[in-house]
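following is a predicted model, sequence given first.
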Amino acid sequence: MNTTKPNLLLDRRFSPFFWTQFFGAFNDNIFKNALVIFITMKSFSLGSVSSEQMVALCGGIFILPFFVFSATAGQLADKLSKTRIVVWVKIWEIVVMSVGAYGFINDRVGVLLVTLFFMGLHSAFFGPVKYSILPQLLTREELVSGNAYVEMGTFLAILLGTLLGGLLIAHIALGRWLVSAVVLAVATAGLYASQRIQPLGAAAPSLSIQFNPLPLIWDTMRRIHAHRSVFVSILGISWFWFFGAGMLSILPSYCKQYLQGSETLITLFLALFSVGIGIGSLLCGRLSARKLELGLVPCGSLGISLFCFDLFLVGSPGNLDTVDRTIGTTILGFLTTTDGLRIAVDLLFLAISGGVFIVPLYTLIQQRSAKEERSRVIAGNNILNAFFMVCAAAVLVILFRLEFSIPQIFMLFCILNVVVTTYIYIVVPEFLFRCLSWGITNLVHRVEIIGSDRLPMEGPAVLFCNHMSYLDWLIIASACPRPIRFVVYRNFLQNPLLRWIFRDTRVIPIAGAEENPAILDSACKDIATELRNGQIVC
């Protein structure tokens, strides 16, 4: 059974959009990192604000537009053609980068900070389109692979943009000119790619636009909270950004304070984290067998906790003396030591687990949010993501004031990850149900699926099985790319554990005509209703 579409990056439906979003993230990070280094090298101050304070403010300046404008951006993305919005955003990016080039060339740090805000505005308006456009460009079975490529591209763009921004601005004589030329060139490449995205119709053309941000944000939060599985998926994604932002913030200090590492080792850590997310995203696409596989989410969260816990162990206070304090002088020296290799493996596989964790959550939001409000749901996700990243920075400030060591912070993040993800799986047991069915059909038993192409991707269908074992329903659930409404003998639901697992699968209890005719009649009516609603019943 073919599990991925290997030429998706070459597909004319997907490729222009992929490169559009890649160039956008790439340019954001070229500009941000070049600006941070530029302010640091020049020791700029703005009034009473020191250069160190300005560097700290850069992150807040970039994130602020996500709070204020994401809800409006979501409305526009639902009301108007997403293709047109992408092109407008790319034109805006060229204008903003032109202003940024002026700021770099003329040493106008105030202009550069304004430019950074406008780049955040650019990303805030692109964000709702970035994920809501995929269901219009791709088929349902291509959606997981599409999200995997987008996540891979995003984190590789962050890595490459951060590295290139630092390299360009470090050139003493031509740094400002090089950064200016490159950001304009990348913005132009993004516009070129955006103009090749296929034209798309508006999802909700009659939607009226509101511009007051506060009630609009409240309405967006209410909208995402209305669907439980969508809301907890957004919570999971936001938690991942909290975790990722926190980890990336403390890795430089961990490298310098605990490993005596150089800037090259910090770059290695960033590369391991970014590449790991990309690998995990692609791995998730392959393991999902071209369908939304929520069972991979618990696997990803387990990996995050385990490898984060091992980072605590390798650098815990009781074990710190065994770490060679000189291993961080070079990358080769670091990787040729036992503890150095262990830390690198932990970071890589932690990030791979993160990629496996996050891709199904994005796909669930896309598939289970209504077409006419999908962009607004994605906008709500972006607002919460930004809020959680700001919270991560605030939490780290508090932890450092409380004199937490970095290994202790690793341990705290591990515990928080267990708490948050456990809450998610309790609220929506479907994640554990799918994990159980995926594990049985992929790890315990090697199940060969024949005739899956006969299952309709839309519309009603009835599945009959001969019920050879109590695992039948798990195997069928794993094999089917769509949710199934199982008809289950009512006595099975008397078990509290089974009742909890089945809660979100909307099973239909049934009984014999002589045993309980009322339950039988109710089951027949429920089956008819589910089929009228286009569901699969087994």
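Alright, I've got the coordinates.

rest of the way, CA atoms for contacts and neighbours
Fine.

quickly note the distance from the residue positioned nearest the centre of the chain to G295.
Taking Cα atoms, centre = their mean, the centroid of the chain lies closest to I358, which sits 4.7 Å from it. Note on I358: its distance to G295, by Cα to Cα, to the nearest Å, is 12 Å.

and what of S51?
For S51, the distance to G295 equals 47 Å [Cα to Cα].

ok, now Y102?
Using Cα to Cα, Y102 is found at 50 Å from G295.

which of these two has more neighbours?
Taking other Cα atoms under 10 Å, Y102 and G295 do not tie; G295 has more neighbours (22 against 17).

check contacts around P252.
Counting by Cα atoms under 8 Å, 6 or more residues apart in numbering, P252 touches I266.

report the separation between it and T267.
Look at P252 and T267: by Cα to Cα, they are 9 Å apart.

secondary structure class for E293?
coil (DSSP: H, G, I helix; E, B strand; the rest coil).

quick check: it touching P360?
Yes - proximity of E293 to P360 meets the contact threshold set by Cα atoms under 8 Å, at 6.4 Å.

looking at those two, which has the bigger crowd around it?
Legend: neighbour count by other Cα under 10 Å for E293 and P360, higher for P360 (29 against 25).

please compare the first structure with the one that follows:
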Amino acid sequence: MKQQSNQTEREQVRWARKRFIAMAGTYFLGVFNDNFFKQAILLLAVAAGLNQIQGYATELFSLPFILFSAWGGWLADRFAKRRVVIGVKFLELMAMLIGAYGILTMNWPCVLSMVFLMGLQSTLFGPALNGSIPELYPRNFVTRANAVLKLVTTVAILLGMALAGFALDLQLMSTSIPFGRIVVACAVVCIGLLGVLASFGVYSRPAGNTHVSFPWSGPLHSIRDLVKLKKDPLLLLAVFCDSFFYFVSLLAVLVINTLGLQQLGLSASRTSLLAVSLMVGVCFGALAAAKITSHSRWTHVLPWGSAGMGISLAAAGGLVTVGGGGQFLLLLCCLVLAGSFGGLFLIPVTSFIQVRPGAGDKGKVIAAANFLAFSCMLLAGRLFPLLDGHFQPAVSMQILGAFSLLAGLVISLVLKLKLS
């Protein structure tokens, strides 16, 4: 009987893999476009001395998750997820057209409006896509599927962030508008169109809960959904850990941009490589998490992952403060290590949030997790100007490291209460 069960599971994995490719491709293009454009505007803002734009952009990207996460969860549970994905990809294309105009004309209100639309399409897109993973794969394979998807999306983030700096530095011909900005504008529109085409290949499965009522109260509905998670303390812990990760990682990326461009005097492309090194580490950590964790055994990596992030970020900040030869290479290594611990921390948390809820509640729970995560990211956008105004970037990095190390200790104490 066990052999027959294993055979059935392998057949389901083979069946799901072909459908997973279209979903991963759609996700890859969207994530690449988001990060390519966002990194380009952040670099342009810092280069122009408009450091506060980084905070504004972060807040505007996070705001839709706070206002409309409940709506995204409702769409994912109420309709076939393929229909949701296709509709949202058309919204992304519209956002990229607005953003392309904004970056060509350096119209900051237009650019920031596009950032808000990027956040809105991600709000509606996330529950539908993430909720479909446990629909495709057997429960025991969800962690590995998430590791692969995290690898795909991290490569998209890496390429987006790295190529943004190189694209802006391009000077292949003399134009009235800097050539690099023209490249960025054309690229985001073309990739947005490819994303629309790829979305038609996403697998369609019937809606999980066609009778769920529309959450008119929006954020209040998300708060109520979070409060209800008290009945499942382990799921609530996973949601809080997910939010903590995105809070720290976003602040780290914002600090890295000012660290590279202003404190170290690096070019846009070399500054992007600092952020890329963090994402490379996330890939390594994700693959490690797929090997040493499972749906039933994952909490043991949380304290080590958080503490490892903290020590590595603090080391990166200390390295810049001390200075010395080979600083850039050592800084890259510290950030790779921080990302590795981050990936080890994040993947089992993400998988548990996807698998734990019932079939008709996955969208709702994922949306509630997004609501909390992006509320924390909005807070990060608010905190960044305070850090930037009072501390050197290297010191801000050390503060983030200390906070992550403290969080690891708190998580360890919570787990000792035998929450699971």
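Received it, and whenever you're ready, just let me know what you need. What you see is a predicted model; the values in this text were computed from it and never measured.

rewinding a little: tell me what the helix or strand hosting the residue nearest to the centre of the first structure is packed against?
Following DSSP states H and E, one finds I358 of the first structure within helix 338-368. Other helices and strands packing on helix 338-368 of the first structure, by 3 or more Cα pairs under 8 Å, 6 or more residues apart in numbering; DSSP states H and E, are helix 109-132, helix 143-169, helix 228-259, helix 263-287, helix 296-314, helix 331-335, helix 374-401.

what are the buried residues along that helix?
Residues of helix 338-368 of the first structure classed as buried: 339-340, 342-367 (neighbour count, 16 or more other Cα atoms under 10 Å).

ok, the residue lying closest to R290 of the first structure once chain neighbours are set aside - contacts?
Among residues not flanking R290 of the first structure along the chain, E141 sits closest, at 4.9 Å (Cα to Cα, 6 or more residues apart in numbering). E141 of the first structure makes contacts with R290, K291, L292, as judged by Cα under 8 Å, 6+ apart.

now R139 of the second structure
R139 of the second structure makes contacts with H295, V355, as judged by Cα under 8 Å, 6+ apart.

how does it look with 7 Å?
Applying Cα atoms under 7 Å, 6 or more residues apart in numbering, one finds that R139 of the second structure lies in contact with V355.

what do you get for the one 4 residues further on?
For T143 of the second structure, the contacting residues are A290, S294, H295, P348, S351, taking Cα under 7 Å, 6+ apart as the criterion.

now the residues you listed in JSON lines, with distance to L151 of the second structure?
Compiled in JSON lines, the contacts of T143 of the second structure are given as follows (distance: Cα to Cα, whole Å):
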{"residue": "A290", "distance to L151 of the second structure": "11"}
{"residue": "S294", "distance to L151 of the second structure": "17"}
{"residue": "H295", "distance to L151 of the second structure": "19"}
{"residue": "P348", "distance to L151 of the second structure": "14"}
{"residue": "S351", "distance to L151 of the second structure": "14"}
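
re the thing from before, and the contacts of E141 of the first structure, which is closest to D78 of the first structure?
Nearest to D78 of the first structure out of these is L292 (Cα to Cα; 23.6 Å).

quick one: the residue nearest to G120 of the first structure when sequence neighbours are not counted from L113 of the first structure, how far?
Leaving out its chain neighbours, the residue that sits closest to G120 of the first structure by Cα to Cα, 6+ apart is F62, at 4.6 Å. Taking Cα to Cα as the measure, F62 of the first structure falls 9 Å from L113 of the first structure.

try G354 of the first structure
Distance, G354 of the first structure to L113 of the first structure, by Cα to Cα: 32 Å.

please apply the same query to T139 of the first structure.
From T139 of the first structure to L113 of the first structure the distance is 41 Å (Cα to Cα).

residue in the first structure paired with L409 of the second structure?
In the first structure, L409 of the second structure lines up with T422, judged by TM-score structural alignment.

so that match sits in a helix?
Yes - counting by three-state DSSP, T422 of the first structure falls inside a helix.

number of nearby residues for it?
15.

and the longest helix along the second structure, what does it pack against?
Ranked by residue count, the top helix of the second structure under DSSP state H comes out as helix 2-47. Taking 3 or more Cα pairs under 7 Å, 6 or more residues apart in numbering; DSSP states H and E as contact, the helices and strands that helix 2-47 of the second structure lies on are helix 142-169, helix 179-199.

if you set the cut-off to 8 Å instead, what comes out?
Helix 2-47 of the second structure sits against helix 52-78, helix 108-136, helix 142-169, helix 179-199, helix 233-258, with contacts defined as 3+ Cα pairs under 8 Å, 6+ apart.

okay, those in a markdown table with distance to W304 of the second structure next?
Compiled in a markdown table, these are given as follows (distance: least, Cα to Cα, whole Å):
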| stretch | distance to W304 of the second structure |
| --- | --- |
| helix 52-78 | 28 |
| helix 108-136 | 26 |
| helix 142-169 | 18 |
| helix 179-199 | 37 |
| helix 233-258 | 13 |
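
need the contact list for L160 of the first structure.
By Cα under 8 Å, 6+ apart, the residues touching L160 of the first structure are F26.

what residue of the second structure takes the place of it?
So, by TM-score structural alignment, L160 of the first structure is matched to L159.

could you do I352 of the first structure as well?
The alignment partner of I352 of the first structure in the second structure, by TM-score structural alignment, is S340.

surely its match meets S277?
No - using Cα under 8 Å, S340 of the second structure is not in contact with S277, being 9.9 Å away.
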